[in-house]
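1. predicted model follows, preceded by the sequence.
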Amino acid sequence: MADIDDLAGTFEQIVAAINRRDAGAYSSFWHEQIVAFPPFSPFAVEGKSTLVPLAEANFANAESLSLTPINPQCRVIGSTGIVWGHMSLAVKPKDGPLSATFARFTFIFAKTDGKWQEVAIHASQLPSGS
């Protein structure tokens, strides 16, 4: 049970870093070979060195940001950790109105040197149903 609690704690720290718009703290959880499908990008972003400047720019352009996981679930299989669920994302850009979206997410982690590192993230907006 310790591994799953540790994974859940790591995910909570990641959410806190995102909500502080702290790219340095958030990226400290990333594996060098992370692959990300951000919620507003049609393309994958590969590698920590590519993703860091994008995160820095996104956070710098936001006046406020609130990521709220909805019923996140955690699973550990060997040295692989999975966190998935739904989320509410409210972003107020410095030059625009507040927008809120709902999305589903999957974070994949690998336990490396006793630490959970994010190796993949996929977040996609939920269809509007209209």
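-> Okay, I see it. On a predicted model such as this, the values are computed, not experimentally measured, just so you know.
2. from now on I want contacts and neighbour counts done on CA atoms only, so please keep to that.
-> OK.
3. and whichever helix in the chain runs longest, what does it pack against?
-> Ranked by residue count, the top helix of the chain under DSSP state H comes out as helix 2-19. With contacts defined as 3 or more C-alpha pairs under 8 Å, 6 or more residues apart in numbering; DSSP states H and E, helix 2-19 has these neighbours: helix 23-27, strand 62-77, strand 80-93.
4. other residues contacting the second one?
-> Outside of strand 62-77, the residues within contact range by C-alpha atoms under 8 Å, 6 or more residues apart in numbering are 3-4, 7-8, 15, 18-21, 81-94.
5. centre of the chain to that strand, how far?
-> Centre-to-centre, strand 62-77 and its host chain are 7 Å apart (C-alpha atoms, centre = their mean, to the nearest Å).
6. second structure for comparison follows:
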Amino acid sequence: MTVSTMIPTLEMQLHQPATRNNSKIVSELLHDDFEEIGRSGRHYDKRQTVAALEQEIGRPVIHAEDFKLAMMTEGVALLTYKSFQRDAAGNITRLTLRSSVWVLSEHQTGERWQLRFHQGTPATESLLIKHSRPQ
């Protein structure tokens, strides 16, 4: 699998409830120095993120699209994309512009990509995604 497919795949794995509720998997995907600035503007570290995701129940499905990957340097990748959720009527909610920095980390079992930084920024309706109509 190429880096350009692997990084978006890892990112989308973090959107899945089965992953989000599994602290072992989340801990492996997040770098020890992980930081996030959420769409709320709040700052989170790895410990806070793992604990919060483990407690999540009944969260709406996260849709993601328009992935763009840029290699910043060898072993450091910047992934940008849009995410959204749908309400009960199928309308888009929580439209968010997202940026993630993934780093290739050395571990006892070899190298693996880990999420080092993530930021979500609320997007205006003028950036409505191509899936603006309920499916």
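-> It's in. Just so it is clear, the model here is predicted, and its values are computed rather than measured.
7. now which of the contacts of strand 62-77 of the first structure would you call buried?
-> 3-4, 7-8, 15, 18-21, 81-93 (16 or more other C-alpha atoms under 10 Å).
8. please report how far the closest residue to residue 4 of the first structure other than its chain neighbours lies from residue 10 of the first structure.
-> Distances taken as C-alpha to C-alpha, 6 or more residues apart in numbering place residue 76 nearest to residue 4 of the first structure, at 6.0 Å, with adjacent residues excluded. Counting by C-alpha to C-alpha, to the nearest Å, the separation of residue 76 of the first structure from residue 10 of the first structure is 13 Å.
9. kindly report the same for residue 43 of the first structure.
-> Distance from residue 43 of the first structure to residue 10 of the first structure, by C-alpha to C-alpha: 26 Å.
10. the two: which is more packed in?
-> Between residue 43 of the first structure and residue 10, counted using other C-alpha atoms under 10 Å, residue 10 has the larger neighbour count: 18 against 10.
11. the more buried one contacts residue 116, doesn't it?
-> Yes. Counting by C-alpha atoms under 8 Å, residue 10 of the first structure touches residue 116, with 7.0 Å between them.
12. buried set for the strand or helix carrying residue 57 of the first structure?
-> Per DSSP states H and E: residue 57 of the first structure is located in helix 48-60. The neighbour-count check on helix 48-60 of the first structure (16+ other C-alpha under 10 Å) flags 48, 51-52, 55, 59 as buried.
13. packing partners for it?
-> In this structure, helix 48-60 of the first structure packs against helix 23-27, strand 30-37, with contacts taken as 3+ C-alpha pairs under 8 Å, 6+ apart.
14. contacts for it next, please.
-> Against helix 48-60 of the first structure from outside (C-alpha under 8 Å, 6+ apart): 21-23, 27, 30-34, 36, 45.
15. rerun at 6 Å
-> Applying C-alpha atoms under 6 Å, 6 or more residues apart in numbering, the external contacts of helix 48-60 of the first structure come out as 21, 23, 32, 34.
16. same question for stretch 87-96 of the first structure.
-> The contact list for stretch 87-96 of the first structure, computed with C-alpha under 6 Å, 6+ apart, reads 61-70, 98-103.
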